[in-house]
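Trainee: Here is my input, please return the structure:
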Amino acid sequence: MKDIIITTQFSAFDSALDLPINVQDLMNQAIQVRKNAYAPYSQFRVGVAILLENGKVVLGSNQENAAYPSGLCAERVAIFYAGAAYPNAKIVSMAITAASDTNQTKTPIPPCGACRQSIAEYEIRQENPIEIYFMGEIGAVYKSDSVKNLLPLMFDKKFL
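Mentor: This next block holds a predicted model:
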């Protein structure tokens, strides 16, 4: 037996105000669209803004359903819309923010596993990394230069 050690690296900003101006704008759009989340069951609202290489910004918020597996996370709402509306445009970066209706989220909240896998599909397909910025409602923002930091053992088409 041998050990396999996997390391990841993130950049940490103290707040959204410390982000580059263009990323601040993207995060502000994510914060605004977070208010459109339909989250009557979890009271947990997520907003995403995706910047495409063509300059377009695609937004998404989580959409819940009483039949729990029928809802969709904000990240997948946005990334699937980007793929449908702009199928040949590469994704440059994503800004993600999450907030609870019941308590203030102060730590960066990354995408769930299903969303990480969905982001991986697009990153692999476009053969370019996607910068992912994520935060709670307030506080620090983490930046990942690629979904590989969030999902180091990605499943992709080479396994099929």
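
Trainee: Please make it C-alpha for all contacts and neighbour counts, starting now.
Mentor: Will do.

Trainee: Helices along the protein, start to end?
Mentor: 21-34, 74-85, 113-126 (DSSP state H).

Trainee: Turn the ones you listed into a markdown table, columns for mean neighbour count and distance to Ile6.
Mentor: A markdown table is the format used below for these (neighbours: other C-alpha atoms under 10 Å; distance: least, C-alpha to C-alpha, whole Å):
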| stretch | mean neighbour count | distance to Ile6 |
| --- | --- | --- |
| helix 21-34 | 20 | 28 |
| helix 74-85 | 20 | 25 |
| helix 113-126 | 17 | 17 |
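
Trainee: Compare the ones you listed and report which one is nearest to Ala98.
Mentor: helix 21-34 (7.3 Å; C-alpha to C-alpha).

Trainee: and for comparison, fold this next one:
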Amino acid sequence: MRKQTISFEFQVYESMAELGQEDQRLMQRAIKAREAAYAPYSSFLVGAAILLENGEVVIGNNQENASYPSGLCAERVALFYAGANYPGMVIKAIAITAMSENHLVDTPAAPCGNCRQAISEYEFRQKEPIPILMMGEKGEVIKCSSLADMLPLGFNNTYLKG
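Mentor: Coordinates of the predicted model:
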């Protein structure tokens, strides 16, 4: 037997003001998307913005449903929109922001497991890392250089090939 450790580095910015201009603009688009989220059951609103290599920014927000499994997270709404409307286009970055109508969210909210797996699929397919920016309603912003850092030992299509 042997033991191994998996770890990764990420940047923590005190606020959006510390980000570069491109990252600030992307996060502003995610905030705008968050404002239109449909979250009548959880009151937890999430917005996502994806920067594509052609300069286009696509957005998504969480869309809840009374039948909970039928809803969809902001990250996957944006990701699947990008994949459907810009097939094969490289994703350069994703910004995610979350807030609650019931309390202040002042720490970054990371993608759920389903969203991590979906983003991982795109990262693996494009053979290029996807930086991820995360923040709450206000406060710190975390930036990871790749989804693979957040999902070590991830599942991909190499396991499905015969």
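
Trainee: And the TM-score between them?
Mentor: Structural agreement between the two chains, given as a TM-score (TM-score structural alignment, normalised by the length of structure 1), stands at 0.99; 160 aligned residues with a C-alpha RMSD of 0.6 Å.

Trainee: closest to Leu150 of structure 1 out of the helices of structure 1?
Mentor: helix 113-126 (7.0 Å).

Trainee: returning to that earlier point: need the helices of structure 1 in CSV with distance to Ile50 of structure 1, can you?
Mentor: Conversion of the helices of structure 1 to CSV gives the following (distance: least, C-alpha to C-alpha, whole Å):
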stretch, distance to Ile50 of structure 1
helix 21-34, 7
helix 74-85, 7
helix 113-126, 11
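
Trainee: what's the closest of those helices to Ala99 of structure 1?
Mentor: Checking the helices of structure 1 against Ala99 of structure 1 by C-alpha to C-alpha gives helix 21-34 as the closest, at 8.1 Å.

Trainee: Could you check the angle the closest one makes with helix 74-85?
Mentor: 100 degrees (axes from the mean of the first three to the mean of the last three C-alpha atoms, to 10 degrees).

Trainee: mean shift between helix 21-34 of structure 1 and structure 2?
Mentor: By mean C-alpha distance after the TM-score superposition for structure 1, the fitted helix 21-34 of structure 1 averages 0.5 Å away from its aligned residues in structure 2.

Trainee: Just give the number of residues close to the corresponding residue of structure 1 for Met135 of structure 2.
Mentor: Residue pairing (TM-score structural alignment): Met135 of structure 2 is matched to Met135 of structure 1. Neighbourhood size, Met135 of structure 1 [other C-alpha atoms under 10 Å]: 26.

Trainee: picking up where we left off before, which one of the helices of structure 1 lies nearest to Asp14 of structure 1?
Mentor: Of the helices of structure 1, nearest to Asp14 of structure 1 by C-alpha to C-alpha is helix 21-34, at 12.7 Å.

Trainee: list the helices and strands the closest one packs on?
Mentor: Judged by 3 or more C-alpha pairs under 8 Å, 6 or more residues apart in numbering; DSSP states H and E, helix 21-34 of structure 1 is in contact with strand 44-52, strand 57-61, strand 91-100.

Trainee: Which of the ones you listed sits closest to Met27 of structure 1?
Mentor: Nearest of these (C-alpha to C-alpha): strand 91-100, 5.2 Å.

Trainee: Run the angle between the closest one and strand 44-52 for me.
Mentor: Inter-element angle recorded for strand 91-100 of structure 1 and strand 44-52: 170 degrees (by the same axes, to 10 degrees).

Trainee: And strand 91-100 of structure 1, what's buried?
Mentor: Within strand 91-100 of structure 1, the residues that count as buried by 16 or more other C-alpha atoms under 10 Å are 91-99.

Trainee: what angle do it and helix 113-126 make?
Mentor: For strand 91-100 of structure 1 against helix 113-126, the angle by the same axes, to 10 degrees is 170 degrees.

Trainee: how big's the offset between strand 91-100 of structure 1 and structure 2?
Mentor: Counting by mean C-alpha distance after the TM-score superposition for structure 1, strand 91-100 of structure 1 comes out at 0.3 Å.

Trainee: which bit of structure 2 covers that strand?
Mentor: Here strand 91-100 of structure 1 aligns to structure 2 at residues 91-100, judged by TM-score structural alignment.
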